Structures are given as structure tokens and as C-alpha cells.
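Undergrad: Sequence below, structure please.
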Amino acid sequence: MFQFANKRFRALLVLILCVAILIVAGLSARAYLAANKDLQSTMPALGNVDKNLGIKPLSATDDTAIEERWGVRLQGIHITAAGHMLDFRFQVTDPGKAAPLVDTKNKPIVIVESSGIKLEVPNTPRIGALRQTSKQVKPGMVFTILFANPGKMVGTGQKLAVRIADFSVEHIIVGEILNTQLKTTKNNGQE
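TA: Below you'll find the predicted structure:
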């Protein structure tokens, strides 16, 4: 009886310690961001970043130009995982043009437009990058990329920019559904 109680007590202590570490990490991230507002204001504006990279971003509302240039229809960015992740989705309309978006060599980033902060795709040792890929991309397939949202810094209604290789779209409003008339296909994109 005593050993069982001792094991339960140890498990409870480990749980309390883990929760405390998560709380301290979250508070530290918020304090760091609050203390570095001056640093954020000195970061280059998105227009300057784009000029330096030679990329001309398109607005998320310009559906036709995005589809013609990169062969995708954006579905939007939504908050998921209790606010700790951002779920970016797009549907492929032209596999040739969309190839750079699903190529694992191209690292996607999200930029918070108001601050210039860059958010990346988490890459865990066992699972790998939290992004969907496919060797056989077909029209109608929907792809998901999950971005980290440390300290829940991004909220609904904020504007973000997404960069993947030469793909550059800005003014994506978090939580807004884009392209509600997406093509639906049978068997998950296989016609």
C-alpha cells in the first residue's frame, strides 16, 4: 500500500513540475515579447523584406492571380491545438506550378505583419516537420502546413504573410475562410 501511494505521489510531482515548466516558459515568452517591442518596431517592414528577397507578394484577396502564378487556391490560416499552432491550408489546381509549395526542401514561414516576427514549422525528431507532402500531387488535393504559435502570440483577426520558396502571399487574416467555392473531388483528390 505504501509503495503504491509513493508511486502516485511521484507521478503527481512530475505532473506538477511539467505544468510549472510550461507556465514559466509561456510567461517568459510573453515577457520577452513585451520587453522587446522596441526591437520589433525596428524590424524591416514586409515591403522591405520582399524587396530584399526579390519576391513580389500577392494579396490573399487576389484569388485569380494566386491561382495563375502558383496553381493553388488558399483556404486560409486558422488557429488550432488550443492556440499553440496555426493551420495553413491550400488546394492544388495546377500540380506543376504548386510543386515548390509541397517540396520538403523549401522551408515555409509565416510572418506576423504587425511585428515582422517569423514563425516556422515545428520539426520533431520522431514525426518530422508538421507539414503535408506528396510525391504525386494531383489537382484537387488539399495540403496542410502547421506553424508554431509560441505563447499564443497570433490571434484571430491578425494579418499574416506566408513564404514558401518564391510563393509569397500577404494580408491573410487569421480565422477568415478563403475560396469557399473549392473544387471537391472523390477519393481525396484522386479523380
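Undergrad: Every contact and neighbour count from this point should use C-alpha atoms.
TA: OK.
Undergrad: ok, now which ones touch residue 90?
TA: 72, 73, 74, 75, 76, 142, 143, 144 (Cα atoms under 8 Å, 6 or more residues apart in numbering).
Undergrad: ok, for it, nearest residue in space, not its chain neighbours?
TA: Closest residue to residue 90 apart from its sequence neighbours, by Cα to Cα, 6 or more residues apart in numbering: residue 74 at 4.4 Å.
Undergrad: Strands of the chain, start to end?
TA: Counting by DSSP state E, residue ranges of the strands within the chain are 58-59, 72-80, 85-92, 109-112, 118-120, 123-124, 128-129, 142-148, 159-164, 167-173.
Undergrad: To compare against the first, here's the next sequence to fold:
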Amino acid sequence: MTVRSGLKPTSASPAPRPLRRGSRRARLVGGLAGILVTVVVVGLVLWLSHAFDSGANRTATNVPVSWQRPVVTADALVTQSGVKITQVAVTGDGGLVDLRYKVVDPARANTLHDPRTPPAVVDEESGLVVHQLLMDHSHTGPYKTGVTYYLVFNNPGNWVHHGSRVSVMLGNAQVEHVLVP
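TA: Next up is the predicted model:
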């Protein structure tokens, strides 16, 4: 064995440490376990808050006092305001609420024109009053018997959604628990 001159082995540099296999795997498992625990805790908190809140009274008490009107059934709305609700739907990719109503008594339906009782839809879960009409469009003029009219409201934040229960305010009456299909 020949030794080259000028090259001397040095013992100043430490020998490289062997990689520990378990350390990387342990960090990965620990990280995944932490994520799993976080998801379980958040899910439990959401479930408990929903479970305790589901018994809450979701009626006119969620509607701001300034917007409340006498609560009537859907059938009584016909005698109170002269109209029958035919549809409440979310359209425009959730950004609009489409309210359709059929006029049964045009004389009573004219109460819908009263500026003191503007039409609105209230999300019963949040109490949010959806009342801003799309492009401020509403019906003007006399109503005709048997004709279905519509109101399209802006739905800010998509608060009213499929499966929501809403209160519909038309004229001086309010119909609660209308399901949005």
C-alpha cells in the first residue's frame, strides 16, 4: 500500500452521524395526530353548539322589532294581504332570493305598495332581513286577480340558502317557517 505524499488523513472533521429513521416518521405521525385532534375538537364544538341551539325558538323573535308584523298562516295571508305565496327560491348562484305570489284579492293586495311595510324575507336562523330588491324593481300599479307577481331580493352573503326556513313579509302580515327548497 502506497501512501501519497501531501495527503495526510486528518482527524479534525467529525464522522457523519447516521440518520435516524424513526425521527422523520415520528414527526409525520405526530403532525397527523395533531391535525386529527384539532379536527375532532372543532367538529365537537360545532356539533355541541348546533345541538344546544337546535331547541331555540326560531320564530319572529329573531326578526328585528322594526320589521315585525302580525304573524299569520299561509292561508290567512290571503285574507290579510290578498295574496298567496307560490314560491320562495334561491337563484343567481345563491346571490338572489326569488319570491313569487299570486293575487287573489287585488284590493287587499294593494297593501303591498305601502312604504311603511316593504316586502322582505327573513332568514329565521340568523334573523337577517333580506329586503333590498334587485335593481330596486317592484310592481307598481293595480294588481290583477289570478296573476303571479315576483320580487327578486339581493341575498348578501348567501344567508338564505336551500333548506333555509324563512319568514315572508308581505303587506301588514308575516308568514313564518316557509321552507326554501
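Undergrad: where does the TM-score land?
TA: The TM-score (TM-score structural alignment, normalised by the length of the second structure) is 0.59; 126 aligned residues with a Cα RMSD of 2.9 Å.
Undergrad: For residue 32 of the first structure, find the nearest of the strands of the first structure.
TA: Closest approach to residue 32 of the first structure among the strands of the first structure is made by strand 118-120 (15.1 Å; Cα to Cα).
Undergrad: The closest one corresponds to what range in the second structure?
TA: Using TM-score structural alignment, strand 118-120 of the first structure lines up with residues 129-131 of the second structure.
Undergrad: returning to what we had before: isn't the residue nearest to residue 90 of the first structure right up against residue 89?
TA: Yes. Counting by Cα atoms under 8 Å, residue 74 of the first structure touches residue 89, with 6.4 Å between them.
Undergrad: For these two, indicate the residue with more neighbours.
TA: Counted by other Cα atoms under 10 Å, residue 74 of the first structure and residue 89 do not tie: residue 74 has more neighbours, with 25 against 19.
Undergrad: now for the more buried one: what does it line up with in the second structure?
TA: Match for residue 74 of the first structure (TM-score structural alignment): residue 85.
Undergrad: doesn't residue 102 make contact with its match?
TA: Yes. Contact criterion Cα under 8 Å: residue 85 of the second structure and residue 102 qualify, at 6.4 Å.
Undergrad: Need the contact partners of the match of strand 118-120 of the first structure.
TA: Residues from elsewhere that reach stretch 129-131 of the second structure (Cα under 8 Å, 6+ apart): 63, 118, 119, 120, 121, 122, 123, 153, 154, 155, 156.
Undergrad: Would you mind writing the PyMOL command to select the buried ones in the residues you listed?
TA: Buried residues within the contacts of stretch 129-131 of the second structure, by 16 or more other Cα atoms under 10 Å, are selected in PyMOL with:
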select buried, resi 63+118+119+120+121+122+123+153+154+155
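Undergrad: Please produce TSV containing the contacts of stretch 129-131 of the second structure, extended by distance to residue 73 of the second structure.
TA: Below are the contacts of stretch 129-131 of the second structure laid out as TSV (distance: Cα to Cα, whole Å):
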residue	distance to residue 73 of the second structure
63	17
118	19
119	17
120	16
121	15
122	16
123	17
153	22
154	25
155	24
156	27
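Undergrad: quick check, nearest of the contacts of stretch 129-131 of the second structure to residue 137 of the second structure?
TA: Set against residue 137 of the second structure, the nearest of the contacts of stretch 129-131 of the second structure by Cα to Cα is residue 153 (9.1 Å).
Undergrad: The match of residue 74 of the first structure: what's it in contact with?
TA: 74, 99, 100, 101, 102.
Undergrad: So the residue nearest the centre of the first structure versus residue 129 of the first structure, what's the distance?
TA: Nearest to the geometric centre of the first structure sits residue 147, at 2.9 Å (Cα atoms, centre = their mean). Residue 147 of the first structure sits 10 Å away from residue 129 of the first structure when distances are taken as Cα to Cα, to the nearest Å.
Undergrad: same deal with residue 32 of the first structure?
TA: Residue 32 of the first structure is 26 Å from residue 129 of the first structure, where distance means Cα to Cα.
Undergrad: who has more neighbours, the two?
TA: More neighbours surround residue 129 than the other of residue 32 of the first structure and residue 129, with 18 against 11 (other Cα under 10 Å).
Undergrad: Check whether the more buried one really touches residue 107, as I assumed.
TA: No. Assessed by Cα under 8 Å, residue 129 of the first structure is found out of contact with residue 107, at 9.6 Å.
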